[in-house]
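Peer 1: output the structure for:
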Amino acid sequence: MTMTQMQAARAGKITDEMKIVAQEEKMDINVLKERVANGTIAICANINHKNLHPYGVGEGLCTKVNANIGTSSAFPDPEPEIEKLNIAIAAGAHSVMDLSTGNNIDASRHAILEHSTVMVGTVPIYQATVTAIKERGAVVKMTEDDLLHTIEKQAKDGADFMTIHCGVTMDVINRMRAEGRYMDVVSRGGSFITGWMLYNEKNNPLYERYDDILDICAKYDVTMSLGDGLRPGCLADATDHAQIQELLNLGGLVKRAWDRGVQVMVEGPGHVPFDQIATNMKLQKSLCHNAPFYVLGPLVTDVAPGYDHITAAIGGTMAAVNGADFLCYVTPAEHLALPNNQDVKDGVIVTRIAAHAADIVKGVPGAREWDLNMAKARKQLDWEAQMKLAIDPQTAREKRASRNPEGTTACSMCGDYCAVEIVNKYLGATIEHC
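Peer 2: From the prediction side, this is the model:
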């Protein structure tokens, strides 16, 4: 019988995936095994995702970056999403999420899983909703069996983690309605389940059938990514009663999953004022028993459409410094359109910058050394070394080549008045010309 990574760790077994993660993260293998066993690290590795390079998410590991891709009803062709997948991986993403809602959801997921060497996440309620609309004419006609069947199908296909909005209950919705919100529910999955509950006057089937979902996750070693259906969609809604009540629910669900040997991540808020981010992160870690925390952004202002990858990166660094383990990218197209190829690259790179800035503070092995090596290369005006060390070497090379005469030692910003070159001259440092 197949064991999950958590079950194997609790049995004292070191899996191949644990060995790879420990080696790459420079973590003692027994420390890693202990943290997988207690749930503070998750290795998202479905037994059916055959070409996966495993990564760990959680305590003591470098901050991971996710890129969202997938079709929409306006753009249903899966082929461009494979190109985005390749761009995201080349830019350094550790995972992608297939958020497809178009007419080719199965084909899109199969193609992404076939081509992806990084973790793949899904949101099963998207496909269950599309099925309900096609077969019964409305989201609210979705059945419990639709949801369970979709979760099983996507798990069997190889999804490494799944966002499932189990924490949205009637109590949470009633708190939101009583308190009032400017943006109500902005999570797509959260809106689907909220609409279903209000129409059918029943509690969340994902909550009621949680044990059945855990059975599926345990069978394929799918990591449960407990979705934040009531995440704030604007700064004014951040850290309200509904958000915190859902978080309390998720804390209980974390324990239930761990009791079954199922790995868990918890998803966190979207739009949060900068001065509330640290509190949000520490609250989540406390209420959810130090489970790995996966956040979208957080975006620190609502007024920057076209630049929301930057507003998210600002919040992402603060979030990761204070406990977030996994950052979902935001692209320049957020709130505006389906991202194109350049948006995907920009989103990944900016989020990696945010993650790395946090890793320096968190003391992740190798993080400070990377920056120190760049400083040494700049001191020597060693441009080739600087290009190799850059987080985005392609863009760095292009800018260097396009704005500096060939063979120039300094850069065109300072030209003949390069501070580094002048001081090197009088301090006697060796300058390598490139």
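Peer 1: CA only for contacts and neighbour counts going forward, please
Peer 2: OK.
Peer 1: can you list contacts of stretch 96-107?
Peer 2: Stretch 96-107 is contacted from outside by 66-78, 85, 88, 108-109, 112, 118-123, 126-127, 130, using Cα atoms under 8 Å, 6 or more residues apart in numbering.
Peer 1: among those, which lie within helices?
Peer 2: Members of the contacts of stretch 96-107 lying in helices (criterion: DSSP state H): 85, 88, 108, 109, 112, 126, 127, 130.
Peer 1: could I get these as JSON lines with distance to residue 247 and neighbour count?
Peer 2: Shown next, in JSON lines, are the ones in helices among the contacts of stretch 96-107 (distance: Cα to Cα, whole Å; neighbours: other Cα atoms under 10 Å):
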{"residue": "85", "distance to residue 247": "31", "neighbour count": "28"}
{"residue": "88", "distance to residue 247": "30", "neighbour count": "29"}
{"residue": "108", "distance to residue 247": "31", "neighbour count": "26"}
{"residue": "109", "distance to residue 247": "29", "neighbour count": "26"}
{"residue": "112", "distance to residue 247": "31", "neighbour count": "26"}
{"residue": "126", "distance to residue 247": "22", "neighbour count": "20"}
{"residue": "127", "distance to residue 247": "25", "neighbour count": "24"}
{"residue": "130", "distance to residue 247": "27", "neighbour count": "19"}
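Peer 1: let's see this one next to it:
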Amino acid sequence: MNYTTQMDAAKKGIITKEMERVAAKENMETSQLMELVAQGAVVIPANKNHNALDPEGVGQGLKTKINVNLGISKDCNCVDDELEKVKVALKMKAEAIMDLSCFGKTEEFRTKLVEMSPAMIGTVPMYDAVGFYDKELKDITEEELLGVIEKHAQNGVDFMTIHAGINRETAAVFKRNERLMNIVSRGGALIYAWMELNGKENPFYEYFDKVLDICEKYDVTISLGDACRPGAIKDSTDASQIKELMTLGELAKRAWKRNVQVMIEGPGHMSLDEIKANMQLEKKLCHNAPFYVLGPLVTDIAPGYDHITSAIGGAIAASSGADFLCYVTPAEHLRLPNLEDMKEGIIATKIAAHAGDIAKGIKGARDWDNAMSKARRELNWEKIFDLSIDPEKARRYREESKPEDEHTCTMCGKMCAVRNMNKVMEGKNLNVLRDDD
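Peer 2: I've put the predicted structure just below:
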């Protein structure tokens, strides 16, 4: 039987090679995964032109995945620097990389990224439009905006953020409800500005069927962008955010009728007590579509440490149903992240994702932690390093401060609880002040 997309195959009862690979990674029956893909509760972003892809699943019952944002800007436009980040991100096992390049002719970086990356690749075509056509925003036509989506699909991009929910209706709600931070989504702000400058409807909404034509042809997963995501905790869960979310739920159902896979993007900045309810709202209003969140950042006061504010919110979001976390680095709100910023962002987000998986009972999630606890009980330092989420840093910290007794660390020395309990439980003598016999 022939099929056009992973969802089309799933609805027809066809198990694709991508489904088989994802099921093996997730320790899930392929038939169960196929059913979840057919329902739209799981997506497998897999563009037909991305030949290097090692596919991942995102959604219900699967491990929480993380995304790394990369790409050139006008102020930092060295492709080689970004490609070096790509190599490190892949080594650190990020499941997705988004090319957010927003300057000049970005196709060079994008095509190299697709060629070398086994991780799924995402983009925001709206970022590329000005440079792609070398036109000011107002002068870009609806047909040209759709043309950028087609170009990215041809290049092999697996998922695209499309800000289709910020239509005239949503914009009217935004205008009537004052915000502290207005619209902070880069793509959302561009679309809103285009609409205002031209007095027209959002072309991604008005011509959504044409967007679906492209995505169905190449099997591109649509990541429905949240133009009205809150950029300040004061703006979270407001009328604009919820109105757009309702629109995204309607668009998801339209996409599924065309067998196009869909993710929903979400906040943003949000206080701790609102996160769980927001995850439930998305799942209800968007019919259990996979939820892709930025953070949420749980406070606005920590420039330079927003990988921490994001990881706190991300762990709660993942434990409450979020399926995909977009990383945040220490450079958030300040500059384009450098290589070290990227590493810190990846580690913080991986910790949040794993913590969320433990809390929501993902099969096998606790095995890693149990293995680490066993290695710690045995004071098996090499095993501890191997099991660490960042082995390089763990090993370096140990080497920088060596204890007198190799079975301990320089925090507790021979008062180490683990060492002493091992000795007592084995019936051995306990020497704290003297050398061991």
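Peer 1: before we move on, back to that, and the contacts of stretch 96-107 of structure 1, which are buried?
Peer 2: 66-72, 76-78, 85, 88, 108-109, 112, 118-123, 126-127, 130 (16 or more other Cα atoms under 10 Å).
Peer 1: ok, and the closest non-adjacent residue to residue 170 of structure 1?
Peer 2: Spatial nearest neighbour of residue 170 of structure 1, excluding adjacent residues (Cα to Cα, 6 or more residues apart in numbering): residue 203 at 5.9 Å.
Peer 1: the one you found - how many residues pack around it?
Peer 2: Counted with other Cα atoms under 10 Å, the neighbours of residue 203 of structure 1 add up to 17.
Peer 1: what's it aligned with over in structure 2?
Peer 2: Under the alignment (TM-score structural alignment), residue 203 of structure 1 pairs with residue 201 of structure 2.
Peer 1: I'd say that match and residue 166 touch.
Peer 2: No: look at residue 201 of structure 2 against residue 166 with Cα atoms under 8 Å: they stay out of range, at 9.2 Å.
Peer 1: need the counterpart of residue 297 of structure 2 in structure 1.
Peer 2: Checking TM-score structural alignment: residue 297 of structure 2 goes with residue 299.
Peer 1: got the contact list for that match?
Peer 2: Applying Cα under 8 Å, 6+ apart, the residues contacting residue 299 of structure 1 are 270, 271, 272, 273, 308, 311, 312, 313, 314, 315, 316.
Peer 1: show me what the fifth one aligns to in structure 2.
Peer 2: Residue 308 of structure 1 maps onto residue 306 in structure 2, with residues paired by TM-score structural alignment.
Peer 1: I figured its match hits residue 341, correct?
Peer 2: No: with contact defined as Cα under 8 Å, residue 306 of structure 2 does not count as touching residue 341 (10.8 Å).
Peer 1: looking at these two, which is more packed in?
Peer 2: residue 306 (24 against 17).
Peer 1: how far away is the more buried one from residue 335 of structure 2?
Peer 2: Relative to residue 335 of structure 2, residue 306 of structure 2 is positioned 12 Å away (Cα to Cα, to the nearest Å).
Peer 1: and the aligned residue in structure 1 for residue 406 of structure 2, what element?
Peer 2: Using TM-score structural alignment, the partner of residue 406 of structure 2 in structure 1 is residue 408. Under the criterion DSSP states H and E, no helix or strand holds residue 408 of structure 1.
Peer 1: which parts of structure 2 are strands?
Peer 2: Ranges of strands within structure 2 are 42-43, 58-59, 65-70, 96-99, 120-123, 159-162, 221-224, 262-266, 291-294, 324-326, based on DSSP state E.
Peer 1: possible to save the ones you listed as CSV with distance to residue 180 of structure 2?
Peer 2: Below are the strands of structure 2 laid out as CSV (distance: least, Cα to Cα, whole Å):
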stretch, distance to residue 180 of structure 2
strand 42-43, 35
strand 58-59, 32
strand 65-70, 26
strand 96-99, 28
strand 120-123, 28
strand 159-162, 25
strand 221-224, 24
strand 262-266, 18
strand 291-294, 19
strand 324-326, 23
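Peer 1: looking at those strands, which is closest to residue 347 of structure 2?
Peer 2: strand 65-70 (10.1 Å; Cα to Cα).
Peer 1: just how off-centre is that closest one within its chain?
Peer 2: Relative to the chain's own centre, strand 65-70 of structure 2 is displaced by 5 Å; criterion: Cα atoms, centre = their mean, to the nearest Å.
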